[in-house]
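> Next come a sequence and a model predicted from it.
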Amino acid sequence: MTDTTDMPATGPWRQRWRGSGFEAAKRILFLSFLILAMMIPLGMVEGVVQERSARKMEVGAEVGEQWGPVQAVSGPVLVIPYDELEMRPNSDGTQALTRTRHFATFLPAETKIDAATKVEKRHKSIYEVLVYGAAIKMSGRFDAPDFARWNIPEAQVHWDEASLALLLPGARALLSIDLTVDGKGLAVDAGLLPQHPRGQGLRADLKLVAAKPIDFTIDLTLNGRDQLSLWPLGGQSEIAIASDWPHPNFIGSPLPKEREIRKDGFSGHWSINHLATGIPLAWRDGEFSLDTGVLNVVGVALTEPGDVHQQTDRIVKYGMLVVALTFGTIFVMGLLKRDRVHLVQYLLIGAAIALFYLLLLSLAEQMPFGFAYLIASLVDIAIVAIYAGATIRRAVGLLTGIVLAALHGYMYVLLQMESYALLSGTIGLLVILILTMVATRKVDWYAIGDEPGLVPVKTD
């Protein structure tokens, strides 16, 4: 017979009853559900960050409307009208000579552009926008316009109706311009005509007498924001940009041939041949269209390395990792100390972690990001550690606070990295996994939920 009365759980025929591990699986599934549920508040915080970032972009556009837009400037383009003669039949069977107006476009053989910008910070509400004032000096030379390549006699060319066109979409922020051709100043008018390249810009009438080389200089000053771009139009374009802003992002293709970045500013130099741009030096209407929407540009964007919204957004993306490791620390300590943590305790600790990111964003908009991160981290660590110590166990609160402090410190270090962020993050996760394995190496997962006491034994 079998007796299950009080008997010691020892002896060759006596074995302790153990669970099948269902309790461990249930706790782990419960923990996984809680971690996934935290995606909801973290997603809401990320939405707030993106909303504030979008608002900053709107403010930047508003300031741009008042100060100056993103600027792009080209060198001059020479446009000369000419007539094509053609015999056409009349209704009575006779033929008459007709003239059709066409236009030929020429680019400079050489163009040199020197641009210097002075960057300022403009504030609107709590947002900061980078703007600049630019002084641009252009010089170069047109070869003598050659109509012989198209078998057009010079007598059919309207030299006195020639004009220069300058592509400048942000002309409304132009402060001054001085155009000189062969040592003679020309009057500049607003807007481009249908025969000019498509886009917005300025023009000047150029009354030529015959085919000859043309030397030009253009000095202009304008306001802009965020970036300055230049279109390399010409046989050989030498472009130089200098600024007092130490955080450039060189844009377009190709990248500068030479560049120098200093604490007090930067400089860059491009040398571009028209063969690399795919733009011919001369064409007639219908043969080629100079469309600013598809032209390659070179230039520089003014980046702001301490942008609080970008950094906060990067930190929020690590939120699930912070939640998982914090909950995991409490879970493992509960296994080792045989503590049971209620759903409400997990949720309150998770809410404190989610509010850390919201507190960080609100503080970073008012002060330097480093100080904001330090204050928000200290508040978050204190809340979680004190609450866990008071409601679960003092050792749990202490260890959770240490883990959370290490995570916040590690996340901040990752923020400062660019090239090695992925490598450092992967190594960090590997170290965390190893520490978790070490901490749980003696946990009997099948015995979780069992209580020592009476167990069934087998007797004769």
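Thanks, I have it.
> going forward, measure contacts and count neighbours with C-alpha atoms only.
OK.
> State the next helix or strand along the chain beyond the helix ranked longest in the chain.
Longest helix of the chain, by residue count under DSSP state H: helix 39-66. Later in the chain than helix 39-66, the nearest helix or strand by DSSP states H and E is strand 71-74.
> Now do the buried residues in that following strand.
71, 72, 73, 74 (16 or more other CA atoms under 10 Å).
> which one of those sits closest to residue 262?
Here the nearest of the buried residues of strand 71-74 to residue 262, counting by CA to CA, is residue 71; it sits at 23.6 Å.
> Got another one to weigh against that:
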Amino acid sequence: MEHTSSNNQGSRFGNWLKTSITARMLMVGLLIVVLLIPLAYIKSLIAERAGRQQEVITEINEKWGEEVLIYGPILKVPYKTYVETTYTDQETKKVHTERKEKIKYGYFFPESLDIMGSVHPEPKSRGIYTTAVYQSESTLTGTFANLDFTEESVAAEDIVWDKARMIIKTSNLKGVNDEVAVNINANRYPFSSVYEGNKNQNNYYNPDFVQMHTLRSIALKEADSPKERSIRFSIDLNVNGSKQIRFIPIGKETTANLTSNWKTANFIGEFLPVNPDKITDEGFNAKWKVLDLNRPFAQQTFNYLPDLNEYASGVNFMIPVDEYQKSERSAKYGFLVIALTFLIFFLIQTLSKISIHPFQYLMIGLALTMFYTLLISISEHSSFLKAYLIAGVAVILLITLYSRSILKNIKFPMFILVSLSALYAFIFTIIQLESYALLVGSLGLFFILAIVMYVSRKIDWQNG
């Protein structure tokens, strides 16, 4: 009797699972939760592949040369200061004053600075990953005049003109191709690198941090220093680099002109080009003009050289690779795709009284998750659009053919084909949009909800 009772209870429970709308809803909800697990693994796979891409790009850039950031030229002029100390002789009780000399430095920016640069980018690939590197040829010309020591009350005879040097700070020493020297009048003063230790090691975890290195010229002849008159300088700087090229507008009047055959220029920084015709059919020809009134720092500083990287401007040459970003955004809609697809099958099952087994729901859900692995793997070798089309068509056909064997007729599978096509097209549209993504997504979901409410009005929920 007990065995018969157990069989009857199991039979009643099985019948409840088959006939109850509530049971089917619980089962579908549970399967959706279960399928969130492979979706989470897919998101981690996308992040892993994007991280691998960044590692390869960083390795290529390190070997070729990192970004080029030019800060200079700067005139470094030593001057004498004096410190007086007073002490009393214990034996004679006389008061003595001792005067000690101490050398300090003033750093002066150019009166005018003109930067002429030509950049020749080219793609570099390793495996399936590609980045942009370039060769740059720059000429820096300008003048130094009216060095103002009044801030420190320095007497004219205490300025050590014969020890003055020109310095340039740059982010990329590895990429320098030729000797760097400053030409003043008929004299040429070569630069050499200066080891300053690892002063900024605490900033390595800052993604915006740029390690700067110092190039220092030999001492200028007194006749080539702006002691009594202005001097004009010229510096050629040829550097291999990657990512971007930038300059800091330290001249009282800074003008810059960068040209390149790169057609997808992205101008970055504190100041943008002033010419409206900067983008051409052959590439770009960008011009900047920055006055000292446009930026919040003076033309000279004493005893230290400030960090002015935040005021740099220039051009970014990174190849816009957003396949992983788009794949990640697609995966974020995975829950919505699975839930809406299961809802379609649930409504078909409920309205047509066709039985769909939980295992069949699970197979459909796994097919939906396979879309994302196909998408990321194909997009690594092709464009995102082609990858989305191939993955979408493959998954939609697979589910349509599978539903044909479940639903026994052609009407419902064709409805599923149209519904899934519209759903994937809707998701693709949202991914492509930026400013209107939220608006379009909200209107689309509202439209879907209205359709579901209209279709489900005929379901007798009281008997579920």
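Perfect, thanks for sending it. All values derive from a computational prediction rather than experimental measurement.
> still on that earlier bit, find me the equivalent region of the longest helix of structure 1 in structure 2.
Helix 39-66 of structure 1 corresponds to residues 36-63 of structure 2 when matched by TM-score structural alignment.
> Mean deviation, that stretch versus structure 1?
By mean CA distance after the TM-score superposition for structure 1, the fitted stretch 36-63 of structure 2 averages 0.9 Å away from its aligned residues in structure 1.
> Which position in structure 1 pairs with residue 86 of structure 2?
Using TM-score structural alignment, residue 86 of structure 2 sits opposite residue 89 in structure 1.
> What segments of the stretch 301-450 of structure 1 are helices?
For the stretch 301-450 of structure 1, applying DSSP state H, counting those that start in this stretch gives helices covering 308-317, 319-337, 343-364, 369-391, 394-416, 421-439.
> any chance of those helices in TSV, plus distance to residue 190 of structure 1 and mean neighbour count?
Below are those laid out as TSV (distance: least, CA to CA, whole Å; neighbours: other CA atoms under 10 Å):
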stretch	distance to residue 190 of structure 1	mean neighbour count
helix 308-317	39	19
helix 319-337	53	19
helix 343-364	44	18
helix 369-391	45	18
helix 394-416	47	18
helix 421-439	50	12
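> right, and those - which one's nearest residue 159 of structure 1?
Of those, nearest to residue 159 of structure 1 by CA to CA is helix 308-317, at 55.3 Å.
> now the closest one and helix 39-66, what's the angle there?
170 degrees (axes from the mean of the first three to the mean of the last three CA atoms, to 10 degrees).
> Give me the distance from helix 308-317 of structure 1 to the chain's centre.
Computed by CA atoms, centre = their mean, to the nearest Å, the chain-centroid distance of helix 308-317 of structure 1 equals 12 Å.
> Serialize the helices of the stretch 301-450 of structure 1 to a markdown table and add fields for distance to residue 184 of structure 1.
A markdown table is the format used below for the helices of the stretch 301-450 of structure 1 (distance: least, CA to CA, whole Å):
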| stretch | distance to residue 184 of structure 1 |
| --- | --- |
| helix 308-317 | 51 |
| helix 319-337 | 65 |
| helix 343-364 | 55 |
| helix 369-391 | 54 |
| helix 394-416 | 54 |
| helix 421-439 | 57 |
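> what separates the spatially closest residue to the match of residue 86 of structure 2 that is not a sequence neighbour from residue 214 of structure 1, distance-wise?
Spatial nearest neighbour of residue 89 of structure 1, excluding adjacent residues (CA to CA, 6 or more residues apart in numbering): residue 95 at 4.2 Å. To residue 214 of structure 1, residue 95 of structure 1 is 40 Å away according to CA to CA, to the nearest Å.
> How about residue 340 of structure 1?
Distance from residue 340 of structure 1 to residue 214 of structure 1, by CA to CA: 88 Å.
> quick one, which of these two is more surrounded?
residue 214 (18 against 12; other CA atoms under 10 Å).
> Quick check: which element contains the equivalent of residue 101 of structure 1 over in structure 2?
Alignment note (TM-score structural alignment): residue 101 of structure 1 maps to residue 103 of structure 2. Using DSSP H and E, residue 103 of structure 2 maps to strand 95-108.
> What helices and strands are in contact with that strand?
Contacts defined by 3 or more CA pairs under 8 Å, 6 or more residues apart in numbering; DSSP states H and E place strand 95-108 of structure 2 against strand 68-88, strand 300-302.
> Mean deviation, the longest one versus structure 1?
The one in question is strand 68-88 of structure 2. Its matched residues in structure 1 lie on average 1.9 Å from strand 68-88 of structure 2 after superposition (mean CA distance after the TM-score superposition for structure 1).
> quick one: buried residues of that strand?
68-79, 81.
> With distance to residue 335 of structure 2 added, can I get these in CSV?
Shown next, in CSV, are the buried residues of strand 68-88 of structure 2 (distance: CA to CA, whole Å):
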residue, distance to residue 335 of structure 2
68, 44
69, 44
70, 48
71, 50
72, 54
73, 56
74, 58
75, 61
76, 62
77, 65
78, 67
79, 69
81, 71
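> Let me see the contact set for the closest residue to the match of residue 101 of structure 1 other than its chain neighbours.
Leaving aside its sequence neighbours, residue 103 of structure 2 sits nearest to residue 80 (CA to CA, 6+ apart; 4.8 Å). By CA atoms under 8 Å, 6 or more residues apart in numbering, the contact set of residue 80 of structure 2 is 101, 102, 103, 104, 154, 158, 159, 160.
> Now list the buried members of those residues.
So, by 16+ other CA under 10 Å, the buried ones in the contacts of residue 80 of structure 2 are residue 159.
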